[in-house]
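Student: What would the 3D arrangement of this be:
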Amino acid sequence: MVKQIKRVGLILISALILAASVNLFMSPHHVAAGGASGLGVIIEYALNIDRSITVLIFNVIVLVLAALFLGKEYFFNTLIGAIAFPLFLGLLPEYMVVSDRFLSIIIGSIGWAIGVSILYNIQASIGGTTIPPLILEKYFHISPSIGLLVSDAIVVCLSLYIFGVESFFFALISIAITSVVMTYLETGMNRKKAIIIVTSMEPSEFRQKMDAITVQTLVMFTVQSGEENKQDTMKLIVASDKEYPALKQAINQIDPQAFVMAYNVSEVSDLGLTYHPSDI
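Tutor: Below is the predicted model of the structure:
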């Protein structure tokens, strides 16, 4: 029961954040960055129909489609958000919090990304244009990302006709900002580097020299060398971006001929690699 109450609370908070992003930052500057809310803003300005009514009608339709084609579980995961979002859109008045258009779009896009990321994290939704792509994926094997792209493109193109070229490009910028922020929220802000080292040195000698330089966890794996019937030891180290230059210099001092490869990772656990930043 406590878990369900917490989940409902997060859905309501997300719906409020999303409604605030639209009514306080995006819509006052005539920016409709895709989705049912963007469609609602366009219809309101074109036909004088309240955006909350448009979104609610659209959500009722997609809820019926979700129940018919995606099952009861997805229907109930979407129900609360699909009702709460248009409700908050109707209750929260449109007000221009930030007069600078570009700054307002940035804030609104970040807010939208935060709200959607919270919903994704608890496997919930506010309905809108997210449901039709899932139906297309299930029955026609069309990627949801393509379906979402097409639906957002239709709304953005409509905004070009209603609001003009400048608003059209601001809508594209908003979509790009939202995508970048959501990527960082989903994969983690505390990025790290995984460093792979292959040397011909004895594992014990290499570990001893590395331990004298750094406190990072060093994990070793036996790998097959390019030479026939020869095995080497691959070393794996996880470090922060700040620590990477010093580690790179240390490895070069220990073995200038070592093969070194580094790449970004967002989460590390187990196998002795759970990340604890050092003070170097």
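Student: From now on I want contacts and neighbour counts done on CA atoms only, so please keep to that.
Tutor: OK.
Student: if I look at Ala33, how far off is Ile177?
Tutor: 11 Å (C-alpha to C-alpha, to the nearest Å).
Student: Compare the two (neighbour count), which wins?
Tutor: Ala33 (32 against 20; other C-alpha atoms under 10 Å).
Student: which residues touch the nearest residue to Ser167 once chain neighbours are set aside?
Tutor: Spatial nearest neighbour of Ser167, excluding adjacent residues (C-alpha to C-alpha, 6 or more residues apart in numbering): Val31 at 5.5 Å. Contact analysis of Val31 by C-alpha atoms under 8 Å, 6 or more residues apart in numbering lists Gly38, Ile105, Ser159, Phe163, Ser167, Phe168, Phe170, Ala171.
Student: Val31 looks like it's in a helix, true?
Tutor: No. Checked against DSSP: H, G, I helix; E, B strand; the rest coil, Val31 lies outside a helix; its state is coil.
Student: so what does the helix or strand where Ile13 lies touch, helix or strand wise?
Tutor: Take DSSP states H and E as the rule and Ile13 turns out to sit in helix 2-20. For helix 2-20, the elements it packs on are helix 72-91, helix 101-121, judged by 3 or more C-alpha pairs under 8 Å, 6 or more residues apart in numbering; DSSP states H and E.
Student: Second input sequence below; structure requested for side-by-side comparison:
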Amino acid sequence: MKITRRQVIEYLQITVGTAITASGINGFYAPNHIADGGVSGIGIILQYLLHVPIWLTLAVINLPLLWLSHRLWGGRVGVRTLVGTVLLSVWVGVLHWHPFSHNVLLAAIYGGMLSGVGLGLVFRARGTTGGTDVVARFFSHIFPISMGQAMMVIDFFVIAGFGVTFDPTKAMYSLIALFISSRAIDVVQEGTDFARAFTIITAHPNDVASRIMLEIGRGVTRMGGRGAYTGEARSMLYVVVLRSEVTRVKSLVYEVDPDAFVVVANVHEVIGEGFRSPPVEE
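Tutor: Have a look, this model is predicted:
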């Protein structure tokens, strides 16, 4: 089987990502008894209570969960998931960092950043590190809740375990770490240079669209609409631009039609011509 350049890059991303996540666990989380939930949080609790190495907990919990996923729902467990799961356990066992900080707040902030950046790289490479998502999926099949809600419940109980095992303050710091980690994952996967999407309702759609395409060089989609109150047919224009182009678009629209109705929305990721290239195999 031919290995493409993209596949090599993705496996490198998984390797680096799991190493970064392990650094956050060993350098910030474990020494300060905080975590952002999940299996790593269970590992830190067991290390404190029973002196079980965190890497062993990760392996003992994650690998059976992957087998359970295969047995319950069928399908082949992805190679990237196996690689990510094994590498995280290996890195946590190998990278024995001296604690980067004993300040619990700094540990929550920087541990969350490292964990999120590392997991974001793994997810961006189409991999995972196992974890409680399998348990969440199982509960979502039994109870009328979504995967996201199930994950929140699981993380809640893990972080509540920190409050019982250590003290409530550590649980509150763990919530900070969970929030920061989640945001870091989003930034790594979606990028920081967020675009803006314009929805423009105007009486002069042809003129507005022509000027946007000619002067800014962005494609415009025209859609039909009808006002619910007046019953009049109106045209809507949809265009996605960079943040640096927002002011130009607004000025251009109102030069053509001072009565135009404009909605500007945040867009976290844009794939296509003029933005990010599609994720296709090389």
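Student: Where do the helices of the stretch 151-282 of the second structure begin and end?
Tutor: Using DSSP state H, counting those that start in this stretch, the helices of the stretch 151-282 of the second structure run over residues 168-190, 205-211, 246-256.
Student: Report the mean positional deviation between the longest one and the first structure in the superposed frame.
Tutor: To tie it back to what came earlier, the one meant is helix 168-190 of the second structure. Taking mean C-alpha distance after the TM-score superposition for the first structure, the mean distance separating helix 168-190 of the second structure from the aligned residues in the first structure is 1.4 Å.
Student: Which residue range of the first structure does that helix align onto?
Tutor: Helix 168-190 of the second structure corresponds to residues 165-187 in the first structure, going by TM-score structural alignment.
Student: which parts of that stretch are buried?
Tutor: For stretch 165-187 of the first structure, the buried set under the neighbour-count rule, 16 or more other C-alpha atoms under 10 Å, comprises 167-175, 177-179, 181-182.
Student: and the helix holding Ile13 of the first structure, how far out from the chain's middle?
Tutor: Taking the mean of its C-alpha atoms, helix 2-20 of the first structure sits 18 Å from the chain's own mean (C-alpha atoms, centre = their mean, to the nearest Å).
Student: right, and the helix or strand after it?
Tutor: Past helix 2-20 of the first structure, the next helix or strand by DSSP H and E is helix 35-47.
Student: give me the stretch of the second structure that that next one matches.
Tutor: So helix 35-47 of the first structure is aligned with residues 38-50, judged by TM-score structural alignment.
Student: Which of the contacts of Val31 of the first structure are retained in the second structure?
Tutor: Of the contacts of Val31 of the first structure, the ones still in contact in the second structure (both residues aligned by TM-score structural alignment, their matches' C-alpha atoms under 8 Å) are Gly38, Ile105, Ser159, Ser167, Phe168, Phe170, Ala171.
Student: List the contacts of the residue sitting nearest the centre point of the first structure.
Tutor: Residue closest to the average C-alpha location in the first structure (C-alpha atoms, centre = their mean): Met182, at 2.4 Å. Residues in contact with Met182 of the first structure (C-alpha under 8 Å, 6+ apart) are Ala113, Ile114, Val116, Ser117.
Student: again, only this time at 6 Å
Tutor: Residues near Met182 of the first structure by C-alpha atoms under 6 Å, 6 or more residues apart in numbering: Ala113.
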